[in-house]
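S.K.: Here is my input; please provide its structure:
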Amino acid sequence: MSDTSFEPRNERHNTGRNRKKSYKKKSFAQELVSTFLYIIVITGIFVAIRTFLFAPVSVEGDSMNPTLEHEDRLLLNKVSSVDRFDIVVFPAPEDPDKQYIKRVIGIPGDEISYRDQVLYLNSRPVEEAYVDLSQESDEVAAYYNSDFSLQTLEGVERVPEGSFFVMGDNRVNSKDSRSFGFIDIDSVIGETSLRIWPIDRIGGLD
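M.R.: Sure, this is the predicted structure:
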């Protein structure tokens, strides 16, 4: 006779099930730790994106009308390069705890002047479709949006290196480079071209 012992099939199967159950019990704690780490990583990624890449910003006031309205919410791009006519966010020169949102009109090397409600960049007239003075009288427009040049404002002919000249689209009600001068390029927090609120106005600003 053979000495080989016989093991019933049901016992063999039960042994496998028992191993499986113990494995599940062991992996439950691991799953909790993995989930916790996953949440931490996702939160870290979200914070990093908000800090270094993109962030929502809210418009306060009407200095950028009609392009932007009070309480519009925008997506700020913190890594995009900035050029003429981009809309940017930067700390208010007189109060760094406050932020301004304006349009870049002049970049380093630009010659800027304003005559008879027409913007001139490097001696060429620029059509500013984003400016609407149709609701203002000629007297109000002439007073609050009067002629200027960089020479009369800042005593220079061109925008200096490392600086931007910015203005609000609502030219009769905007505190901008006409009053506080150039802003430092490095002070710009980011540029925005996308409105994310209100729902009926979601889309590109251009």
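
S.K.: Only C-alpha atoms from now on, for both contacts and neighbour counts.
M.R.: Noted.

S.K.: what packs against the strand or helix carrying residue 164?
M.R.: Using DSSP states H and E, residue 164 sits within strand 163-167. Packing partners of strand 163-167 (3 or more C-alpha pairs under 8 Å, 6 or more residues apart in numbering; DSSP states H and E): strand 95-106, helix 177-180, strand 183-184.

S.K.: And this one, please, so the two structures can be compared:
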Amino acid sequence: MNTDQAPEPDNRPRKQTWKRMIWSFSKLIAVVLILTFFVRGFLFTNYIVYGKSMMPTIHDGERIIVNKVGYEMKEPSRFDLIIFHATEESDYIKRVIGLPGDEIYYEDDMLYINGVAHEEEFLEVHREAHENGLFTEDFDLEGQTEKTTVPDGHVFVLGDNRQNSVDSRHIGFVSTEMIVGEANMTFWPPENMRFFK
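M.R.: Presented below is the predicted three-dimensional model:
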């Protein structure tokens, strides 16, 4: 009579493996959450655009990615798309037209900066669809802001939809300290995904 019995299976190694896997997965999730918080809080963020002031460049309801660190290393450039704190409740997206020291005026739908004409290629699609006179009404900086040039530490901004935009013609210069960051791309809806010029 054979009295040998098969040994009971030892489940300890398997349990330890599962514990290690769960612990590793938990650490991975924690790292991802921390990185996401860091990236979203300090490097990039996203916004939903409301309104038509930046059409056709950006449409109402599109979601955009905003680079929050670029202006820590450099100053805004002409024609950048920026997000800034316009009021305590609202952030606006507009295009930088004037930089510190610039003298700006529009005449016959042409932008002049320091007496030199500048083409605004990003407006061409909108101009083609616009039939009611000038797309950008004539104005000069002094008439709009009582300043002859853009002050240090500020920019002059306009919406791309010049006929339907609350911008520096109404709210004045934007302090660079109020700039959240530069709009780089739209990612939603997916079929509209694109980088901004």
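
S.K.: Mean deviation, the strand holding residue 164 of the first structure versus the second structure?
M.R.: Strand 163-167 of the first structure differs from its equivalent in the second structure by a mean of 0.5 Å after superposition (mean C-alpha distance after the TM-score superposition for the first structure).

S.K.: Which part of the second structure matches that strand?
M.R.: The alignment of strand 163-167 of the first structure onto the second structure (TM-score structural alignment) spans residues 154-158.

S.K.: Give me the contact list for that stretch.
M.R.: Defining contact as C-alpha atoms under 8 Å, 6 or more residues apart in numbering, one finds that stretch 154-158 of the second structure is touched by 94-100, 150, 165-169, 172-176.

S.K.: Repeat the analysis, applying 7 Å as the threshold.
M.R.: 94-100, 150, 167-168, 173-176 (C-alpha atoms under 7 Å, 6 or more residues apart in numbering).

S.K.: for stretch 99-113 of the second structure, same thing?
M.R.: With contacts defined as C-alpha under 7 Å, 6+ apart, stretch 99-113 of the second structure is touched by 78, 98, 114, 117-119, 134-141, 148-156.

S.K.: Contacts only, for the most centrally placed residue in the first structure.
M.R.: In the first structure, the residue lying closest to the centroid (C-alpha atoms, centre = their mean) is residue 76, at 0.8 Å. Contacts for residue 76 of the first structure (C-alpha under 7 Å, 6+ apart) come out as 54-57, 190-192.

S.K.: Give me the aligned partner of residue 29 of the first structure over in the second structure.
M.R.: With the correspondence set by TM-score structural alignment, residue 29 of the first structure lines up against residue 19 in the second structure.

S.K.: which element is its match on?
M.R.: Here residue 19 of the second structure, judged by DSSP H and E, is contained in helix 12-38.

S.K.: Give me the next element, helix or strand, following that helix.
M.R.: strand 44-48.

S.K.: Next, the angle from the very next helix or strand once past that next one to strand 44-48.
M.R.: Following strand 44-48 of the second structure in sequence order, the next helix or strand is strand 63-67 (DSSP H and E). Angle, strand 63-67 of the second structure to strand 44-48, by axes from the mean of the first three to the mean of the last three C-alpha atoms, to 10 degrees: 150 degrees.

S.K.: Can I have the buried ones of the contacts of stretch 99-113 of the second structure as a ChimeraX selection?
M.R.: The following ChimeraX line selects those of the contacts of stretch 99-113 of the second structure that are buried, judged by 16 or more other C-alpha atoms under 10 Å:
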select :98,135,136,139,140,141,148,149,150,151,154,155,156
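
S.K.: Which part of the second structure matches stretch 40-49 of the first structure?
M.R.: Using TM-score structural alignment, the residues of the second structure aligned to stretch 40-49 of the first structure are 30-39.

S.K.: tell me how far the matching stretch is from the chain's mean position?
M.R.: From the chain centre to the centre of stretch 30-39 of the second structure is a distance of 21 Å (C-alpha atoms, centre = their mean, to the nearest Å).

S.K.: what's the longest strand seen in the second structure in contact with?
M.R.: Across the second structure, the longest stretch assigned as strand under DSSP state E is strand 179-188. Here strand 179-188 of the second structure makes contact (C-alpha under 7 Å, 6+ apart) with 62-69, 71, 80-85, 193-196.

S.K.: filter these to the buried ones?
M.R.: Buried subset of the contacts of strand 179-188 of the second structure (neighbour count, 16+ other C-alpha under 10 Å): 62-68, 71, 80-85.

S.K.: Need the contact partners of the helix or strand that comes right after the longest strand of the second structure.
M.R.: Later in the chain than strand 179-188 of the second structure, the nearest helix or strand by DSSP H and E is strand 194-195. Contact with strand 194-195 of the second structure is made by 184-187, as judged by C-alpha under 7 Å, 6+ apart.

S.K.: Many thanks, we can stop here.
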